[in-house]
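[1] Would you be able to build a 3D model of this:
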Amino acid sequence: MSIDPSSIPNFGGQPEPQPQGPAGPVLPDQDLVKQLLDQMELKYVVDEEGDLVAPWEQFRTYFMFRGDEPEQAIFSVRTFFDRPHAIEDKPRLLETVDEWNRRTLWPKVYTHTHEDGTVRLIGEAQMLIGTGVDINHFVSSTVSWVRAAIEFDKWLVEQLGLDPEGGEDDTPEGDAE
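    Below you'll find the model as predicted:
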């Protein structure tokens, strides 16, 4: 199950439509995120851990609520970019994500090396929500984080000369002689 990233409406700087809700701070929950994803016309599922997941062709974005104490609750939008990279490419990946992290506010991107030696990228943005947040701030931040994850994937493909369909790097460096 996947959707085309271009199906996200262009909100022209302001996310529309915005949920109608209370004028004061709200405590966001999964139902609010579901409403927002529906308004953005994004498909999503609930995973085995109870988190919302919106799948794309080359990545998955999770919408998670964490925190042991209610006043310390955190809303996290975490994107797992599924394109595998060779361990030998990790220094180049680190330089590239460092450049992204210096130039942008979100998502902050980091590497994760799997047991099989492949390296994958993860992007993350978080918001402290335990004392409540303005609904407009929550909506605009969430929309911005989703759009930034899509933009990061496009930017990475361009920066590294990757196959946009998810294949390995187009360069012949990994070919056996």
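
[2] From now on I want contacts and neighbour counts done on CA atoms only, so please keep to that.
    Noted.

[3] and the helix ranked longest in the chain, what does it pack onto?
    Looking across the chain with DSSP state H, the single longest helix is helix 135-160. With contacts taken as 3 or more C-alpha pairs under 8 Å, 6 or more residues apart in numbering; DSSP states H and E, helix 135-160 sits against strand 74-85.

[4] before we go on, could you also do this sequence so I can check it against the first one:
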Amino acid sequence: MARWWWSRGADEPTPAPEPAAPPGASATPRVTRARIAAWFESQGYVYFTDGQGELGGLWRSNVFSFLLGGADEHILQVRGQWHRLVTMDRIEEILEICNAWNTERLWPKCYVKVRDDGQISVVAEVSTEVEHGADDAQLGTALLCGLSAASLFFSSLDERYPDPASLPPAVAG
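    The predicted structure follows:
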């Protein structure tokens, strides 16, 4: 992140010089899609690369995307989508659940997206600033945080809305 300082009489800010790294210190590696993929492989996770080069995968039946955003790709975003769709007549109910979650917890940010077919996708995401890079442990922590926080939210939805196929059939009377 650039730091700004004003010189006397200057009308425009001038970028302050970046502090020098201590002797012998190495720069923290930049977060890239290749490093994210390498982390997946080191963990034995199965993942895919979509047509735009973005990484994704299935965790606990939910689809996750791993995005690098911002002008310099300095935001790592782990975004998950709940494995079920919701009908429009439940939008107020689902919005209340998302708002309550967002009020009580820092992660993940939860929201809904209305699809073209009128159904609702429930999304959870965790964004992490990685402008200054991340070592392997920091990258792994950020990825696991996104996966586990979103999975926790999706599990709470699964408890509230059990899969009808997992329930015993209703007995006709």
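
[5] Work out the gap between the longest helix of the first structure and the centre of the chain.
    Distance, stretch centre to chain centre, for helix 135-160 of the first structure: 7 Å (C-alpha atoms, centre = their mean, to the nearest Å).

[6] which residues of the first structure fall in strands?
    45-46, 52-55, 59-66, 74-85, 108-113, 119-128 (DSSP state E).

[7] Average offset of the last one relative to the second structure?
    Translated: strand 119-128 of the first structure. Mean deviation of strand 119-128 of the first structure relative to the second structure after superposition (mean C-alpha distance after the TM-score superposition for the first structure): 1.1 Å.

[8] May I see the buried residues of that strand?
    119-126, 128 (16 or more other C-alpha atoms under 10 Å).

[9] do the longest one as well
    Counting neighbours by 16+ other C-alpha under 10 Å, one finds that the buried residues in strand 74-85 of the first structure are 74-85.

[10] closest to Gly167 of the first structure out of the strands of the first structure?
    For Gly167 of the first structure, the closest of those is strand 74-85, at 7.3 Å, according to C-alpha to C-alpha.

[11] and Glu165 of the first structure, how many neighbours does it have?
    Using other C-alpha atoms under 10 Å, Glu165 of the first structure has 10 neighbouring residues.

[12] Identify the residues contacting the closest residue to it other than its chain neighbours.
    Residue nearest to Glu165 of the first structure in three dimensions, not counting chain neighbours: Gln58, with 7.5 Å by C-alpha to C-alpha, 6 or more residues apart in numbering. Under the criterion of C-alpha atoms under 8 Å, 6 or more residues apart in numbering, the neighbours of Gln58 of the first structure are 81-83, 165-166.

[13] Go again with 7 Å.
    Gln58 of the first structure is in contact with 81-83, 166, counting by C-alpha atoms under 7 Å, 6 or more residues apart in numbering.
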